[in-house]
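Engineer: sharing a model that was predicted from the sequence below.
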Amino acid sequence: MDKYLWLIPALPLGGFLILALAGKRLSRSSVAIVGAGSICLSALITFVIGGVFLAGMPPNAVYTQTLWTWFEVGAFSAKITLSLDVLSLVFVFVITFIGALIHIYSTAFMEADRDYARFFASMNLFVFSMLVLVLADNLLLMYLGWEGVGLCSYLLIGFWYEQQANGNAARKAFTVTRIGDAAMAIGLFMIFQQAGTLVISDIGASAGAIWQPNSTVVTVTALLLLAGGVGKSAQLPLQTWLPDAMAGPSPVSALIHAATMVTAGVYLVARMHAIFALSETARLVITVIGAATLLLAGLTALTQYDIKRVLAYSTISQIGYMFLALGVGAWTAAIFHFMVHAFFKALLFLAAGAIIESLHHEHNMFKMGGLKDKMPVVFWTFLVGALSLAAVPLISAGFYSKDQILWYSWTANGGSPVLWMVALSGALITAAYTTRMMILTFWGEAHTPVGHLPGRRMTMPLVVLAVFSVFAGFIELPHNFGHFTLFSDLLRPVLPETVMRADIPSEWLFQLLAALATLGGVFLGYHYYYQQPSRVESLRRNAMLAGLHRFWFSGWGFEALYDRVLVKPFIFISKINKSDVTDRLYTGIAAATGEMYKLLSRTQSGSLRWYIMGLVVGAILILGIQIML
């Protein structure tokens, strides 16, 4: 089946080319068939290849397919080679399957948009770029996909570019992530200098022989790679672009948060674990970034009014959990939470999009309310996603994936009680803002009348994602729940097994405390926003709490800090430097070109005799020059 591997990314690329070149001449139904159909076919091929791969191959098997040689420089040869192992299969499954559901949803959600073909062309290119990223056999090809998803995020976040704010959000995402991308590019140069290759499998196999554990060079290399992951996955301190990315259409938000852009950093760290395993400093930095991000983003989500911004900060927080797991060495737990998170976060964003569309593009949760009975399908599916996000015990997939991270944050070799407390606090905060979001949106008095209800093309993907948001967690059960470890068993040949500490407390106690934290967060949200909402207003009248609310609402002041320290000084210097020698040189060239144009334009007199004379004189000059030479 490896000879058909190329079809998985080729179909989205083909869809993009058709829509980009001929989209304006196609009917809307044809655009929908090409745009959504290409991703659905890619998902179908993924299921077939994945099924054959898992059924008939040994655990450490790899499908590889070399399509052609990209370029050769001296002894260096860059090939377009695709590689599929269990880790990349998990990501390809999520990208194509969830991407297909989002595309089906989009055929209805974007139906009235005048740039229907441009939207699906950009979405297809987005999926193609992410597939190249995770299927790449070498880091150079991965970097091509890495930059491709950055380009597509710019195109889709600013899709409604007529509004200035949307264009600003797109440029912000592109600029902020470039910081991490530049660092990652330097890291790739360092890897090539040390290892002499960019083939991922070769680097992983010989990492221990190339770098000394905890050496300066391996730590710097790992941190440069981490900077790339931090930028793409919107972790501290490069998290500021993601909330503004909600300017794009809701299907774009679902695709970015669940199946593409922000998951790239998690994949990079997991894929290059052989390098990170050699640097305790790099792993500590990953752990600290993940722990700090999950708390900061969770508290910020508690204060937001826009339903999509709540979900955006929620994604930043959940990716923080994944980084925390990667930092303590719980590699498979991070990937398990990535997969489960993809299901329930895609569900929540698509359901939020249906709500916003039905409420005449209203985003403010305080202007919603009363939707429980008016939009029953959306309500029940959103509730399933919310239960999984809050990690409600036993009945949600999110409980099983987040419970692993909570467990390993203490018991893994790189874990500690402090990290467990941070993760547990994040679980309480997550449950609180999720409950707040549910109550404000679906209960209470209706503040905005419902326009039209979503059709089947929008509700069907919600139902499918809701099913996975419940049952996906059962493929990996905790140690004391029967220890059914299908997911980690599949990944173990690719990712190292988590090293556990000897002094491990009872797992039942951990789960009881995690359940209490979740239920405590649910109670807080229920008490303050359903039972006694007036108490929230009284708390806001407290000067200190009001100031804290504003601080959290602003994203802990990162926007203002960067604006003051980076943006305004750069603009100031640019204004001073706008008429420097280089600018004057180009201005002079432009002015000279204009004068030459004016001079030549005088030869256009309209007299046929002058034109003939010019031809004759020119011919004589050319013949004379040739005779002289």
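Structural biologist: Alright, I've got the coordinates. Since this is a predicted model, take the numbers as computed values, not measurements. Numbers count the residues shown, from 1 in each chain.

Engineer: alpha carbons only for contacts and neighbour counts from here, please
Structural biologist: Will do.

Engineer: residue boundaries of the helices in the stretch 101-250 of the chain?
Structural biologist: Applying DSSP state H, counting those that start in this stretch to the stretch 101-250 of the chain gives helices spanning 116-135, 139-157, 164-195, 200-210, 216-232, 241-244, 250-258.

Engineer: repeat that for the stretch 401-550 of the chain.
Structural biologist: So, for the stretch 401-550 of the chain - with DSSP H, counting those that start in this stretch - the helices run 417-442, 456-471, 486-491, 507-526, 534-540, 543-553.

Engineer: what residues does the fifth one touch?
Structural biologist: Residues from elsewhere that reach helix 534-540, judged by CA atoms under 8 Å, 6 or more residues apart in numbering: 528, 529, 545, 546, 549.

Engineer: pull out the buried members of the residues you listed.
Structural biologist: The neighbour-count test (16 or more other CA atoms under 10 Å) marks 528, 529, 549 as buried among the contacts of helix 534-540.

Engineer: show me which of the residues you listed is closest to residue 569.
Structural biologist: Comparing the buried ones among the contacts of helix 534-540 against residue 569 with CA to CA picks out residue 549 as the nearest, at 28.5 Å.

Engineer: which residues sit in contact with that closest one?
Structural biologist: Contacts of residue 549 by CA under 8 Å, 6+ apart are 303, 540.

Engineer: now do 6 Å
Structural biologist: If a contact means CA atoms under 6 Å, 6 or more residues apart in numbering, then residue 549 has no contacts.

Engineer: hmm, back to that, nearest to residue 13, of the helices of the stretch 101-250 of the chain?
Structural biologist: helix 116-135 (5.7 Å).

Engineer: contact partners of the closest one?
Structural biologist: Residues contacting helix 116-135 (CA under 6 Å, 6+ apart): 9, 12-13, 16, 19-20, 23, 31, 35, 82-83, 88, 142, 145-146, 148-149, 152, 260.

Engineer: re the thing from before, got CSV for the contacts of helix 534-540, with distance to residue 348 too?
Structural biologist: Output for those, formatted as CSV (distance: CA to CA, whole Å):
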residue, distance to residue 348
528, 23
529, 20
545, 29
546, 29
549, 25
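
Engineer: how close does the spatially closest residue to residue 161 that is not a sequence neighbour get to residue 246?
Structural biologist: Distance criterion CA to CA, 6 or more residues apart in numbering; nearest residue to residue 161, sequence neighbours excluded, is residue 167 at 5.3 Å. Shown here: residue 167 relative to residue 246, a distance of 12 Å by CA to CA, to the nearest Å.

Engineer: these two - which one has more neighbours?
Structural biologist: residue 246 (24 against 19; other CA atoms under 10 Å).

Engineer: what sits against the more buried one?
Structural biologist: Counting by CA under 6 Å, 6+ apart, residue 246 has no contacts.

Engineer: can we see that at 7 Å?
Structural biologist: 253, 308, 309 (CA atoms under 7 Å, 6 or more residues apart in numbering).

Engineer: do the same with residue 575
Structural biologist: Per CA under 7 Å, 6+ apart, neighbours of residue 575: none.

Engineer: in addition, the following structure is provided for comparison:
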Amino acid sequence: MDTSLTLLLLLAPFLGFLFNVFFGKSIGKSASGIIGTLTVALSFAVSVYFFLQINQTHQAIQIQLFDWIQISNFKVDFGFLLDQLSILWLLFVTGIGALIHMYSISYMHDDENMHKYFAYLNLFIFFMITLVIGSNLLVLFIGWEGVGLCSYLLIGFWHKNQEFNDAAKKAFIMNRIGDLGLLIGIFIIGSLFSTLDYATLKTAINGATDLNMYWISAAAFALFIGACGKSAQIPLYTWLPDAMAGPTPVSALIHAATMVTAGIFMITRLNFVFDLAPDVQNIIAIVGAVTSLVAATIALVQTDIKKVLAYSTVSQLGLMFLALGLGAYEVAVFHVITHAFFKACLFLGSGSVIHALHGEQDMRKMGGLKKVMIITFITFLISSLAISGIPPFSGFFSKDEILMVAFEHNKILWFIASLASLMTAFYMFRLLYLTFFKEFRGTAEQRSHLHESPTLITFPLIVLAILATLGGLISLPTNSWLNEYLSPLFTKAATEEHHFGTTEYALMLIAVIGGLVGIGIAYAKYIKQNQVPAEDAAITGFTKVLYDKYYVDEIYDFLFVKSINGLSKFFRDHVETTLTSLVFGLGQVTNEIGFQGKKIQNGSIGRYLFAFVLGMCAIVTYLFLAQ
């Protein structure tokens, strides 16, 4: 029963992919969208069933389909593991995935390749499920590479625009850099323990007395590099903002709730490995905090509505990595869940705005939309309050826990995270005020067509806004259901419930005041003073540095892209030319030998007999001398 349902959970989206690939164009756009949505909804229903079962029994479900690889004492099975962590991920991957599929039916209705779009979305969900439920690192790696492939296909979906193709290639290549680190980590762990199975690996580590800490630390660091690529941390973060080239629902699916959380999932899954490498954990915490601050500063001045949300995602992922580095895995998971709710809502809300403005993404050309897009505005406001850490919305609870853990372990990291959180409140309400308040700044034609989005777009927004409001209830400060639920996964006991005293309440107050200050500054600038960001040519000073993202892309282009292109050009013009001449020269010699040799074959029987006699004499002479 469990095996059949697990296969249904996994294969339903894959069957949707196959159906849309082969029959989607013939059955029509809406039908292909409905089928794609229903297959993911079916996976969500199975995920809910397993969640109820595991929540009741507290027993993980392990399924071994077949023996996959066996070399000496090294063995890998192709199997699945359904436990507390994988089920939580499945719930928001398939649940939010189904909502985004539903949203896409309306959003992508005018696209001629709508069936192909839903095929790619279904394939992405299939690979994400594979990543989450795999019972070992090798099955995880299949899903890991699969979501990378699908992100390439979806980011470059509108491939007639060369900039979008470049963004897709950038995401694919930068993820390959991280994936090399993941592979190296997998190789090291397989070499050390002769297994890649999570349960066996955990047992082996817990029972070992002579662990090679050097190589375990090396494996943890290599795995962290893999997580940096997939979850967009410094220095491998620049692909994610460019990935906004894809359709907006793709941004919501890949860059809010699923693919970018794969790195957090992997580190949390292997928490028993990272707990043995405190130096690597320190690096993770520092990289997470710095990423959070750097991305937040860039988001302060962006004018593209999706770019603001993209850098916001990078910043929030940095906070999650900060929690991971401090060993607070369940806190990181909590923020993953709440972030999935409010960030998916924000991306889909921005899509609703872009849909109403016929593709316009520049906030300088928006304004006044709350009058005609009331549902989009309310849901966007709720999610903005959530990400800003304002109570009682979900982001307040998850972000507050991260800040408390940071304060307990490292005051400097706490300060950096708090500063990033203040900036988050500012740039999110800057986005809100520029988009929905004051007077409309677009064209007269756009003004005449302003309207609220259809129900298929607004319904997912309402559901996600409700989740963004109530999501914090799963882990209240003094009564955390989530911590208790996840406790069997961790070698160390789950983070102790905070004893709420003066310090804790003061930290909560500081966090809320910081969020309100950020909102207040945005209100003063963009409502009271009615400021609008300057045009690109008028941006100067440090604002220009932030607007151009610290010129990191230009630095990468100079250090890596141009140098590699130069090296390839050298090989093309010199080495390859020489080798080609050599190969053609050898070919010409062979042709000449063949041309001359064929003259012997002229049909003269006497010449053939003469050659035969000479050959026989040579053989007899050789045999005689050999004796």
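Structural biologist: Nice, I can see it. Just so it is clear, the model here is predicted, and its values are computed rather than measured.

Engineer: could I get the TM-score for this pair?
Structural biologist: Here the TM-score for the pair of chains, by TM-score structural alignment, normalised by the length of the second structure, is 0.88; 580 aligned residues with a CA RMSD of 2.5 Å.

Engineer: rewinding a little: pick the most deeply packed of the helices of the stretch 401-550 of the first structure.
Structural biologist: helix 417-442 (a mean of 24; mean count of other CA atoms under 10 Å).

Engineer: out of the contacts of helix 534-540 of the first structure, which is nearest to residue 194 of the first structure?
Structural biologist: Nearest to residue 194 of the first structure among those, with distances taken as CA to CA, is residue 549, at 48.6 Å.

Engineer: now which residue in the second structure aligns to the closest one?
Structural biologist: Applying TM-score structural alignment, one finds that residue 549 of the first structure aligns to residue 543 in the second structure.

Engineer: what of residue 473 of the first structure?
Structural biologist: In the second structure, residue 473 of the first structure lands on residue 472 (TM-score structural alignment).

Engineer: gap between its match and residue 399 of the second structure?
Structural biologist: Counting by CA to CA, the gap from residue 472 of the second structure to residue 399 of the second structure is 10 Å.

Engineer: okay, the two: which has more neighbours?
Structural biologist: Neighbours were counted for residue 472 of the second structure and for residue 399 using other CA under 10 Å; residue 399 has more, 30 against 24.

Engineer: quick one: map the more buried one onto the first structure.
Structural biologist: In the first structure, residue 399 of the second structure lands on residue 402 (TM-score structural alignment).

Engineer: ok, back up a step: tell me the contacts of the match of residue 473 of the first structure?
Structural biologist: Applying CA under 7 Å, 6+ apart, the residues contacting residue 472 of the second structure are 393, 394, 395, 397, 398.

Engineer: tally of neighbours for the fourth one?
Structural biologist: Burial measure for residue 397 of the second structure: 26 neighbouring residues, criterion other CA under 10 Å.

Engineer: got it, and the third one?
Structural biologist: As a burial measure, the neighbour count of residue 395 of the second structure was computed by other CA under 10 Å and equals 30.

Engineer: helices or strands next to the helix or strand where it lies in the packing?
Structural biologist: Per DSSP states H and E: residue 395 of the second structure is located in helix 394-409. The helices and strands touching helix 394-409 of the second structure, judged by 3 or more CA pairs under 7 Å, 6 or more residues apart in numbering; DSSP states H and E, are helix 329-356, helix 374-387, helix 411-436, helix 455-470, helix 502-523.

Engineer: centre of the chain to that helix, how far?
Structural biologist: 23 Å (CA atoms, centre = their mean, to the nearest Å).

Engineer: that helix vs helix 374-387, what angle?
Structural biologist: 10 degrees (axes from the mean of the first three to the mean of the last three CA atoms, to 10 degrees).

Engineer: and helix 394-409 of the second structure, what's buried?
Structural biologist: 394-407.

Engineer: circling back to that earlier point, what about the match of residue 549 of the first structure, distance to residue 366 of the second structure?
Structural biologist: Noted for residue 543 of the second structure: a distance of 21 Å to residue 366 of the second structure, by CA to CA.

Engineer: residue in the second structure matching residue 622 of the first structure?
Structural biologist: Aligned partner of residue 622 of the first structure by TM-score structural alignment: none.

Engineer: run a quick neighbour tally on residue 622 of the first structure.
Structural biologist: Residue 622 of the first structure, neighbours per other CA under 10 Å, totals 11.

Engineer: could you confirm it falls within a helix?
Structural biologist: Yes. Counting by DSSP: H, G, I helix; E, B strand; the rest coil, residue 622 of the first structure is part of a helix.

Engineer: the aligned residue in the first structure for residue 305 of the second structure: what's it in contact with?
Structural biologist: Matched to the first structure by TM-score structural alignment, residue 305 of the second structure sits across from residue 307. When contacts are counted by CA under 7 Å, 6+ apart, residue 307 of the first structure touches 363, 364, 365.

Engineer: and the counterpart of the second one in the second structure, how far from residue 306 of the second structure?
Structural biologist: Read that as residue 364 of the first structure. Counting by TM-score structural alignment, residue 364 of the first structure corresponds to residue 362 in the second structure. Look at residue 362 of the second structure and residue 306 of the second structure: by CA to CA, they are 9 Å apart.

Engineer: for the spatially most central residue of the second structure, which non-adjacent residue is closest in space?
Structural biologist: Centroid-nearest residue in the second structure: residue 260, 2.3 Å away (criterion: CA atoms, centre = their mean). Leaving out its chain neighbours, the residue that sits closest to residue 260 of the second structure by CA to CA, 6+ apart is residue 231, at 4.3 Å.

Engineer: what of residue 344 of the first structure?
Structural biologist: residue 385 is the one closest to residue 344 of the first structure (CA to CA, 6+ apart), at 4.8 Å.

Engineer: contact partners for the one you found?
Structural biologist: Counted by CA under 7 Å, 6+ apart, residue 385 of the first structure has contacts 344, 347, 348, 466, 469.

Engineer: I'd like to know how far the last one sits from residue 300 of the first structure.
Structural biologist: Okay, so that is residue 469 of the first structure. Applying CA to CA to residue 469 of the first structure and residue 300 of the first structure gives a distance of 24 Å.

Engineer: over to the second one?
Structural biologist: When distance is defined by CA to CA, residue 347 of the first structure is 21 Å away from residue 300 of the first structure.

Engineer: so which of those two has more stuff around it?
Structural biologist: residue 347 (32 against 24).

Engineer: top strand in the first structure by residue count?
Structural biologist: Ranked by number of residues, the top strand in the first structure under DSSP state E is strand 63-73.

Engineer: and that strand, how far from the chain's centre?
Structural biologist: With CA atoms, centre = their mean, you get 27 Å for strand 63-73 of the first structure.

Engineer: how much does it stray from the second structure?
Structural biologist: Here the mean offset of strand 63-73 of the first structure against the second structure after fitting is 2.6 Å, by mean CA distance after the TM-score superposition for the first structure.
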